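>>> the sequence isn't on hand, but the structure is:
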């Protein structure tokens, strides 16, 4: 098949991201995955504020020598216009990339907002675009507000979010991305799109160990060398917070779920997000097996897929292979 044919058969990906050390890994893995074509990055707050997320996204594309890929800047506030944001710089460093203070990127984001870029791409390639959402879901919710037909036009949304059946990582109830904008998350979960949610119940099973880190350090690949430079802060945080000799691969797992879904199993049901109170940000899964008597906030909501198991060794191997062969 010719180059044009090959490109046609690739899955088109937009990565919505808040880089972030594991975001950097996920972006590099995506750029080195022959099954997919990254058609854009959109940015969001989370690990850092949105402005810095945009700067980091542009910087990572420069490192990867892929400045042909557009970056669209996303929302600076939650869907309910809150500007007091939870930023996890204590996990990734104040610059989001391990406190390396890289020079500013030469590139600029495109003139379009993330939401309008998402809507435009879904309209241009109906049913063909997968959004991999690695941060709070504000941009996706804004795309749905902008174009109510977006859920039907987008191919799939693979999102990192929720703590199904386990404790959260912000507090016992909530996982960070959902907690970052619970109202947006509830809009997305109930919008009717084809959604696969990857929660920390799954990503906490996939660990890059000290031994894996050493393998990366000995490797001459550009991506591996770059990641070894930035990853120290992330290892130190995990050691302190979880007493673990390794780091969780949240974002690369979510990215690879979009590339190779056979590495996971999932269940299907309705997910709602609590938007206030002590349980703000909790994701509740209804397996839809019971018929309830009353009409409630749960009735007739569309179902989504939620990951339940993961082939962790295969995931780690795939991440390593794609970072080391660059």
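Cool, got the structure. Keep in mind that what you see is a predicted model, and the values were worked out from it rather than measured.
>>> use CA for all of it now, contacts and neighbours both
Will do.
>>> centre-most residue in the protein?
residue 134 (1.5 Å; Cα atoms, centre = their mean).
>>> could I get the contacting residues of it?
Contacts for residue 134 (Cα atoms under 8 Å, 6 or more residues apart in numbering) come out as 15, 16, 17, 18, 23, 159, 160, 161, 177, 251, 254.
>>> so which of these are in strands?
Mapping the contacts of residue 134 onto strands (DSSP state E) picks out 15, 16, 17, 159, 160.
>>> check contacts around the last one.
The neighbourhood of residue 160, defined by Cα under 8 Å, 6+ apart, consists of 133, 134, 135, 177, 197, 198, 199, 250, 251, 254.
>>> tell me how many other residues surround the third one.
If I follow you right, that is residue 135. Using other Cα atoms under 10 Å, residue 135 has 28 neighbouring residues.
>>> verify the stated contact: it with residue 20.
No. The pair residue 135 / residue 20 is not scored as a contact, 9.7 Å apart, by Cα atoms under 8 Å.
>>> before we move on, back to that, can you redo the contacts of residue 160 as TSV with distance to residue 234?
Shown next, in TSV, are these (distance: Cα to Cα, whole Å):
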residue	distance to residue 234
133	20
134	17
135	17
177	17
197	23
198	20
199	19
250	12
251	13
254	18
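>>> can you pull out the helices in the stretch 101-250 of the chain?
114-124, 138-146, 150-153, 176-180, 182-189, 200-203, 210-217, 222-230, 232-242, 250-259 (DSSP state H, counting those that start in this stretch).
>>> mind listing what's buried in stretch 56-67?
For stretch 56-67, the neighbour count (16 or more other Cα atoms under 10 Å) marks 56, 57, 58, 59, 60, 61, 62, 64, 67 as buried.
>>> from the chain's centroid, how far away is the host helix or strand of the fourth one?
Read that as residue 59. Here residue 59 sits within helix 50-63, counting by DSSP states H and E. Offset of helix 50-63 from its chain centre (Cα atoms, centre = their mean, to the nearest Å): 15 Å.
>>> please apply the same query to stretch 30-50.
With Cα atoms, centre = their mean, you get 8 Å for stretch 30-50.
>>> for it, buried residues please.
30-33, 35-50.
>>> what of stretch 5-24?
By neighbour count on 16+ other Cα under 10 Å, the buried set for stretch 5-24 is 10-24.
>>> rewinding a little: who does the helix holding residue 59 touch, helix- and strand-wise?
Contact analysis of helix 50-63 by 3 or more Cα pairs under 8 Å, 6 or more residues apart in numbering; DSSP states H and E lists strand 36-43, strand 71-72 as its packing neighbours.
>>> hmm, back to that, looking at the ones in strands among the contacts of residue 134, which is nearest residue 301?
Closest to residue 301 out of these is residue 159 (18.5 Å), distances taken as Cα to Cα.
>>> here's the one I want to compare it with:
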């Protein structure tokens, strides 16, 4: 069963402040910096913790990929003159047997906040290891969690969920934990997020005169594949659709028995043009305090 959900929220309407945990594998790609910069600049969102995530399973991974992400999280905060709680997450995927959880500061922060609140929203830009470990250790918190995540491919016509893209492969077991939990899930599939491809020349022309824009462009050019002329800013679409729900269309899907056999909300469409326009306007208006 699939049900399309309509939204009436206006992008210019004042929004109440929402508290979130952000979980990011910032060292993995260029798009994390853009996504994090956008949500750091958002007055309607309070970030109660910024967790670093590993991408250790990738054949491109650097040693201690989580630590690399943690360092870059703090570097971006420093560039923007911001102060947030930053926590180290798992160093690698969940274990195969025994105590499968990865015990980390990020995992225990999720548990702590979930126990203190009626509801906890977590935006996950990489592997689900930190969130899944928290649920594995304290299963009762799952029903309090609203998890927004980028990953998988959803064939909406046939209701087939594929898990062969980067984020699921960084921790397949963690995804199983989430799919089979009571956590409410909002998933941005990569076959939808692919619409976020942008040319470097366009991004440079619109952002290079701003101090933060220049910093983000440097991240593009200094990355290990910095010569690329275009990229898909995957994570920016998830962050933007969370901030402004009318930037995306959610479709509720009853998943198959081997994928949780439950209702999950998937983004089936996005407005990439609106997302980029919002990003440019927000960036150019940003000043350090």
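Okay, I see it. Bear in mind the structure is a predicted one, so any value in this text is a computation, not a measurement.
>>> superposing both, give me the TM-score.
Once superposed, chain against chain, the TM-score is 0.79 (TM-score structural alignment, normalised by the length of the second structure); 253 aligned residues with a Cα RMSD of 2.6 Å.
>>> what angle separates the helix holding residue 59 of the first structure from helix 222-230?
Counting by axes from the mean of the first three to the mean of the last three Cα atoms, to 10 degrees, helix 50-63 of the first structure lies at 140 degrees to helix 222-230.
>>> which residue numbers in the second structure go with helix 50-63 of the first structure?
Mapping helix 50-63 of the first structure onto the second structure (TM-score structural alignment) gives residues 66-79.
>>> that stretch vs the first structure, average offset?
Compared with the first structure after the fit, stretch 66-79 of the second structure shows a mean deviation of 1.4 Å (mean Cα distance after the TM-score superposition for the first structure).
>>> alignment lookup: residue 166 of the second structure to the first structure.
Counting by TM-score structural alignment, the partner of residue 166 of the second structure is residue 176.
>>> so its match versus residue 141 of the first structure, what's the distance?
Distance, residue 176 of the first structure to residue 141 of the first structure, by Cα to Cα, to the nearest Å: 17 Å.
>>> and what of residue 254 of the first structure?
Distance from residue 254 of the first structure to residue 141 of the first structure, by Cα to Cα: 19 Å.
>>> cool, residue 242 of the first structure as well?
32 Å.
>>> more crowded one of those two?
residue 141 (26 against 10).
>>> the more buried one maps to what in the second structure?
Checking TM-score structural alignment: residue 141 of the first structure goes with residue 132.
>>> excluding chain neighbours, give the residue nearest to its match in space.
residue 174 (5.1 Å; Cα to Cα, 6 or more residues apart in numbering).
>>> got a list of what that neighbour touches?
93, 94, 127, 128, 129, 132, 133.
>>> now those as a markdown table including distance to residue 180 of the second structure?
Conversion of those to a markdown table gives the following (distance: Cα to Cα, whole Å):
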| residue | distance to residue 180 of the second structure |
| --- | --- |
| 93 | 18 |
| 94 | 16 |
| 127 | 16 |
| 128 | 13 |
| 129 | 14 |
| 132 | 10 |
| 133 | 13 |
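>>> ranking by neighbours, what's the top pick from these?
Greatest neighbour count in the contacts of residue 174 of the second structure, by other Cα under 10 Å, goes to residue 129: 34 neighbours.
>>> quick check: the aligned residue for residue 23 of the second structure in the first structure?
Counting by TM-score structural alignment, residue 23 of the second structure lines up with residue 16 in the first structure.
>>> kindly report the same for residue 48 of the second structure.
Per TM-score structural alignment, residue 48 of the second structure is aligned with residue 39.
>>> identify the residues contacting residue 132 of the first structure.
Contacts of residue 132 of the first structure by Cα under 8 Å, 6+ apart are 13, 14, 15, 16, 157, 158, 159, 254, 255, 258.
>>> count of residues packed around the fifth one?
Residue 157 of the first structure has 23 neighbouring residues, counting by other Cα under 10 Å.
>>> show me what it lines up with in the second structure.
That one, residue 157 of the first structure, aligns with residue 147 by TM-score structural alignment.
>>> for that match, give me its contacts.
121, 122, 123, 124, 183, 184, 185, 186.
>>> my read: the fourth one touches residue 32, true?
What it means is residue 124 of the second structure. No. Counting by Cα under 8 Å, residue 124 of the second structure stays clear of residue 32, with 10.6 Å between them.
>>> grab the nearest non-local neighbour of residue 302 of the first structure.
Using Cα to Cα, 6+ apart, the nearest residue to residue 302 of the first structure is residue 192, at 5.3 Å.
>>> against residue 145 of the second structure, how distant is the residue mapped onto that neighbour from the second structure?
Under the alignment defined by TM-score structural alignment, residue 192 of the first structure is paired with residue 182 of the second structure. Applying Cα to Cα, the value for residue 182 of the second structure to residue 145 of the second structure is 8 Å.
>>> who's in contact with residue 14 of the first structure?
Each residue near residue 14 of the first structure by Cα under 8 Å, 6+ apart is listed here: 38, 39, 40, 41, 42, 118, 129, 130, 131, 132.
>>> ok, now with 6 Å
Listed by Cα atoms under 6 Å, 6 or more residues apart in numbering, the contact set of residue 14 of the first structure reads 38, 39, 40, 41, 131.
>>> what does residue 121 of the second structure give?
20, 145, 146, 147.
>>> what residue of the first structure takes the place of it?
By TM-score structural alignment, residue 121 of the second structure lines up with residue 130.
>>> okay, that match and residue 39 of the first structure: tell me how far apart.
The gap separating residue 130 of the first structure from residue 39 of the first structure is 10 Å, by Cα to Cα.
>>> could you do residue 229 of the first structure as well?
27 Å.
>>> what do you get for residue 261 of the first structure?
Distance from residue 261 of the first structure to residue 39 of the first structure, by Cα to Cα: 20 Å.
>>> for residue 123 of the first structure, which non-adjacent residue is spatially closest?
Nearest to residue 123 of the first structure is residue 153, by Cα to Cα, 6+ apart, at 6.5 Å.
>>> and that neighbour, how many neighbours?
Neighbour count for residue 153 of the first structure, taken as other Cα under 10 Å: 21.
>>> residue in the second structure matching residue 310 of the first structure?
Residue 310 of the first structure maps onto residue 270 in the second structure, by TM-score structural alignment.
>>> burial measure for that match, as a count.
Residue 270 of the second structure: 24 neighbours (other Cα under 10 Å).
>>> that one against residue 248, yeah?
Yes. The criterion here is Cα atoms under 6 Å, and residue 270 of the second structure meets it with residue 248 at 4.2 Å.
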